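Engineer: Fold the stuff below for me.
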Amino acid sequence: MHKLQQKGYLFLLGTLLLGACQQKSSHSSPQAMQDSLHHLADRYYNESMALNPIQATFNGENQYNDQLPIDISAGYRAKADSFYASYQQAIKGIDTSALSSNDRITYDMLQREFDMSREALTFHDQLMPVQQFGCLPITMAQLGSGASAQPFKTLKDYENFMHRMERFAIWADTAIANMRVGMATGYVLPQTLVVKVIPQMRDLAKKDTGNVFYAPLKTIPDSLDAATKAKLTKDYTAAIENYILPSFAKLQQFLQNEYLPKARTSSGIGSIPDGKAYYTYLIRFWTTTSKSPEEIFALGEKEVARIRGEMETVKNSTGFKGDLPAFFASIRTDKKLRIFKTPAAILDSFKAIENKIMPGVKKMYGHLPKTKFEIRQTEAYRAASASAEYQQGSADGTRPGVFYVPILDATTFSYTGMECLFLHEAIPGHHFQISLQQENDSLPKFRRFSWIGAYGEGYALYCESLGKELGLYTDPYMYFGRLTDEMHRAIRLVVDVSLHTKGWTREQAIKYMMDNEPLSEQEATAEIERYMAIPAQALSYKIGELKIRELRNKYSKEQGSKFSLSSFHDELLKDGCVPLSVLEQKMARWAK
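Structural biologist: Alright, predicted model coming up:
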C-alpha cells in the first residue's frame, strides 16, 4: 500500500468559476466539447489541490505547503459538499457523444469522483479521525521528519511547516471534540485499535531530540547566515514545543483517560449506527465494482481452497512429512529461513533482487519509468505498526520513489516473502505503475495523481505472479512465500467481510488467518487490525488482480502467437489508475 491512498477532503479556496462548462450548447463542436472537458478537468484538479493541500504536497504542488485545513470540521465538510455538488452540475453540460475514447475515460472518472466524494460526506468518519494505520497525526510526523514530501530547503520551507504545526493544534482540538460527539452517538473505534494509537501519540509528544519533529533542525540549509539560522532554530523549536508536543500529549491523554473506556468491544464497522451502509459504500469505493459482501466472501473461500491445494504441492516438494498447519509452524520458527544479522543485509538482498530481474523486466515492458527508485528501512517511530510500502516519487523527478521495509529485528526477518514483496511494492509493481502515471503529461493532472485501489493494488498483486517468468521463485520456500502472499490477499476477502458484516471478532479473524498462512500471531494481529481500521481497502487487491489476469489470459488466447506481453503491459499502464469497468473497455479497444 502507498501514500496516494491518504486522501482527505481539505479546505476550499476561492469561488468556483466554472464558466462555459456549466451550460450545454446544442451547437458545440466536438473540439469545443473536448476543450470544455479539459478545462473542467484542469480546474477541478487545481481547486481540489486547494481543498486538499496535504495531497498537493505529496503531488509536488508546493504552493499550498503552509496550509492545513481542519478537514474534520462541519464547516469544511459543508464547503467540500458544495464544491463537489457544483462539479456534479457542471459535468452535466458535457456532450459525451463527441468525446474521444481517452476523454471518455476522463469524463467517467470525474463523474465517479464527484459522486463518490459527495456520498462519502453523508457518513460520519470525521467522528473517528485517528487510528493506528494512517491518519493526519501520523502524516504530520512523516512530513515533519524532513524525509518525506514536505520540502525543507529554504527559510520559506521551514516557515511553511511552522504554519502547518500551528494549524495542527486546532485540528487536534477539533478531533477531540469530534470524538466526544462520537462517544455520545456510538461512532467510536474498537478498543483494540485505541490501545495501538495511544503509544504512537505518546512517542510523538516527547520533548527530546529523538522525536522525529526535531529532525529538520539538523539539516538547516548552509545558505542561511548565522543570525538567520539561530533565529530559525529558536522559532522552529518554539513551534514544535507550543503546538506539536502539547497537541500529541492532549490526544494521548484524551484517548487514554476518556476515549478508551467508551470505545467499542466489537471489531467490525457494522456495529456503528450506519455501519452496514457505510461498508457497502466502501466496497464500491475500493473495488470499483458493485459486488455484494456475500459474493466477495464466496470468492474468497474459493480462492483460499485453490491456493491451499498449490501450497500442499510445494510443501510436498520440500520433503516435509507433516500436514500444512505443521509446515506453517515450521516456516514460522525455522532458523534456516532467518538468514540476516543486520538491517543493511536485508536492504542489500532486496537490491540483489532488483538487479536480477531488470533484464527480464525490460523485455516485458516497452516503457520504463524515468523516476529514480530507492530502498529504505522504515523510520523507527512508525515501524512497529507499519507494513512494507511504496511511497511515490515526485512527478518532476526530484524525489525518488521509495520502497520502505519495516525491520524491527533483522535476525527474525524471514527471507521467504522477499521476492514477491519486491515485485509488488517496487518493480514492476507500484513503482512502475505510479511513476508512469505521474510522468504521463498527456493525462489531465487529476488522472496523473489519482489512486484507485482495485486497479493499483490489483496490478501490484498481478506483478507477484510474474516472478517465475523473471527467473525468481527457484527456491521452493521463496515460491511458498509467493503463494503465502496470494493466500494473504484471498484470506482478506473472507475476513474483511466477516469482520464488518458477519459479526466476527478480531480473535476469530486472527485464527482464520493463522490457520491458512504461516504468519506469526503478531503479524496476523497487525493485519487484522489494519482491516478494522480501514474497512474494505484490503478487498481491492484480489478483485483487481483476478480481473487483470482474466484479461491477459483472454487476449493471449485470442491473439495466439501475435500476443505481445510488453504491448499488453504498456496498454495496461498507459492511462494510469482506472476503475475496473473502464479497464475492461480500454483493453477491448486495444485488442481490436
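Engineer: all contacts plus neighbour counts: C-alpha atoms, from now on.
Structural biologist: OK.
Engineer: For stretch 240-250, which residues meet the burial criterion?
Structural biologist: Residues of stretch 240-250 classed as buried under the neighbour-count rule (16 or more other Cα atoms under 10 Å) are 240-241, 243-250.
Engineer: structure for this one too, so we can compare:
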Amino acid sequence: MKSLHILLMFCAVTIFSACKNENKEKENPKTNIAMNADFNRTLENYYEKGLELNPINATFAGDARYNNRFPNFLSDEYIAEQKSFYKNFREEALKYEDSTLSGTEKMSREVLIWECNINLEALEFKNHLYFPIDQMWSINLLMGQLASGKSAQPFKTFEDYRNWLERLDGFVVWLKSAEKRMKEGMAEGYVLPKSLIVKIVPQLKPMTETDLDRNLFFSPIKNLPDNLSEEDKQKITQEYSEMVSEKIIPTYESLYTFMSGDYMKAGRTTSGIEDTPQGDDYYKHQIKLYTTTEMTPDEIHKLGLSEVARISSEMEKVKNQIGFKGDLKEFFEFVRTNKELMPYNEPQQILDHFAQIHETMKPQLKVLFDHMPKTPFEVRQTEKFREKSASAEYNPGSLDGTRPGIFYVPIPDANEYNNYSDESLFLHEAIPGHHYQISLTQENDELPMFRKTLFYSGYGEGWALYCESLGKELGLYTDPYQYFGMLGAEMHRAVRLVVDTGIHSKGWTREDAIQYCLENESEPEAGIISEIERYMANPGQALSYKIGQLKILELRHKAEKVLGDKFKIAEFHNQILETGCIPLQLLEKKIDSWIASQK
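Structural biologist: The predicted model follows:
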C-alpha cells in the first residue's frame, strides 16, 4: 500500500494536470472538440473493424451483421491481418495527446494502447497456431454451444438458418486447418500433453454420429420456428442434412482419427508449457496477459504459498467450530463426502437452490450497490455434451439486453451434487460477480463500444473473487459449511498460484500438482484433476483470480483507511465497476485519484 504522502503527491499531480488540460481547452476549444471527435471515431472504428475481424464476438454481442462468417483464424493471411489491425490502431492512438482528451477518453486511449500491445506480443508466439484444440477453451467447443440452438446464434428466421450454414462452411475450413497446424506443430516440438489429448478425443467422437437426430450439429432442425413455410422447412432440413452428413461428420472423423492415433502417440509426457519452444517467454507473456501485471513466476509462487498458509489457518477455525476432531485433510474428505450436503434428486432442485440464494441477499444488495444492471439473468444447467469437462460459468447477455446473462451449472449427477460452496459460487459467477460487472459495463453509455466487450481476466475474475468475500455483508455464510465453502473457493484460487507456476515454470508434473491440491483444498479428486488439466491447457489464466482479488481488496482497505467516515461502500463499488474491464495498473491509478478527490 502506498503511503499517504505519496497519495497526496499523486493528488497534487492529478489536480495540476487537470488544470493544465482545462486551460488548454479554454485556449483553443474548437481544436479540442475536433480532436475529441477524431479520437472517438478511432475508437468506433477499432470496435467496428474488430467485429469484422472476429465475427464470433459480434454474435455474442448481439450484433447479427456477421452471423454467417467464420474466418480461418489459423491461416497466415488472418495472422497478418491481425498484426496489421493492432499496429495501425496503436499508431492512431499514439497520435493523440492527453491534453486533447477528457478523463474517460484518456482511459480509453491507455486501454487501447495496452490492448494493441498485448495482442501484438501474443502474435509473436506460435502457440495459438499449434495448440488450436484443447479439452476446455478451444473454439470448436464454443461452436458446439452455438450449434445447440440455445446460445447466442439465433435460429428464428430462414435467414438465421442460412447464416449458420454459411458459418459452418468456414468452421469446416478451420477444423481442417487445425489438423494441419497440429501436424506442423508435431514437427516443431509443439504438441499437447498426452493427458489432455485423452480428454479431447471423447469430445470429438459424438460429432461423428451418423444418425442425424443424435448429432449435435443437426439440433437446430429439431426446433424449426412456426413462422417458416413448409417449403422453407423442407429446404432447410435438406441443406442441414447435407451439411452435417457431407462436411461436418467427415471432417470430425478425420480429426478424431488423427488425434486418437498419430497425435496421441506424439503427446508429451511432461505437463508444463516450459517444455515447448519459447515456453519460458510464452509463460511470462501469459502472466502479463491474464494478471495485467509485471509479476514474475517466482513472485506469484511465493505469494501463493503465503495465501495458502493464511487460508488454512481460517479453515482450522471453522473445522473446530463444527466440532470435527480430525486434521484439516480429513475434514476436507468429510465435507466432500457428507451426504447431508447432497440433498438433491433432480437438477431443477439445484437450480432452485441458487434462486433462493439470490432471494436471501436481495435486501443487502441495495446497500452495497446503488447501480444494478437492467440485463435479465437466468440460471441454467450446462449442456450435456460438455457437462463432464465443464466448470460453472457465466455467459454475458447481449449488448441490447434482449439475451439474458446466463449462469451455467454442470450437474452430471444431481444425487452426487455437493452444495457446500454454492453461495460463494453464485456470488462469483452470477450476482454480484460477473453479471453485475459485465452487464453494467455493457449498459454504460459513457464507455466506447470497444470497452464494453473487453475482458481482462485480472480485473474480471479478480472482481468476481472479491465478490465472494462480500457474503456476510449480503446476509449469507450463516451456515459454517457455506463459509467453509467460501474459504475453500478462495483456497482453490490461492492453490492455483502455486500449481500453475509450479507446472509451467518449476518442472512440476500433473501428478505433483494434483497431490498438492489434494493436500491443501477440499475439492473432490475428479474436480481437481479437471482443474489441473485446465491450467495445463491455458497457462497463466488461473493466476488472474487471486491477483485481481488482492488488488481490489488492497484498494478498498486503502480507501477505508484514508477516507474514514467519508468512505461509502456503494460509491467504492461504483468506482470499480464504472470503467469496465481495465488493466489492474490503470484501475489502481483511477482509485488513487478518486480517493484523493474525496479528501
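Engineer: where does the TM-score land?
Structural biologist: For this chain pair, the superposition-based TM-score is 0.94 by TM-score structural alignment, normalised by the length of structure 1; 567 aligned residues with a Cα RMSD of 1.2 Å.
Engineer: just to revisit the earlier point, can you tell me which of the buried residues of stretch 240-250 of structure 1 is closest to Asp409 of structure 1?
Structural biologist: Nearest to Asp409 of structure 1 among the buried residues of stretch 240-250 of structure 1 is Phe248, at 27.4 Å by Cα to Cα.
Engineer: Give the aligned equivalent of that closest one in structure 2.
Structural biologist: Using TM-score structural alignment, the equivalent of Phe248 of structure 1 in structure 2 is Tyr252.
Engineer: in structure 2, which spans are strands?
Structural biologist: Secondary structure of structure 2 by DSSP state E: the strands cover 377-381, 393-395, 405-409.
Engineer: winner for burial among those?
Structural biologist: Across the strands of structure 2, the average number of neighbours (mean count of other Cα atoms under 10 Å) peaks for strand 405-409, which reaches a mean of 23.
Engineer: whereabouts in structure 1 does that one align?
Structural biologist: Against structure 1, strand 405-409 of structure 2 falls on residues 401-405 (TM-score structural alignment).
Engineer: And stretch 179-195 of structure 2, by the same measure?
Structural biologist: Stretch 179-195 of structure 2 covers residues 176-192 of structure 1 once aligned (TM-score structural alignment).
Engineer: re the thing from before, what about the match of strand 405-409 of structure 2, distance to the chain center?
Structural biologist: 13 Å (Cα atoms, centre = their mean, to the nearest Å).
Engineer: Likewise for stretch 517-525 of structure 1?
Structural biologist: 21 Å.
Engineer: That one: end-to-end distance?
Structural biologist: Chord length of stretch 517-525 of structure 1, first to last residue, is 13 Å (Cα to Cα, to the nearest Å).
Engineer: contacting residues around it?
Structural biologist: Contact with stretch 517-525 of structure 1 is made by 328-329, 331-332, 484, 487-488, 510, 513-514, as judged by Cα atoms under 8 Å, 6 or more residues apart in numbering.
Engineer: Ile283 of structure 1 - how many residues pack around it?
Structural biologist: Counted by other Cα atoms under 10 Å, the residues lying close to Ile283 of structure 1 total 23.
Engineer: Now do the contacts for it.
Structural biologist: Neighbours of Ile283 of structure 1 in contact, by Cα under 8 Å, 6+ apart: 289-291, 293, 536-537, 539.
Engineer: Pull up the aligned stretch in structure 2 for stretch 468-480 of structure 1.
Structural biologist: The aligned range for stretch 468-480 of structure 1 is 472-484, by TM-score structural alignment.
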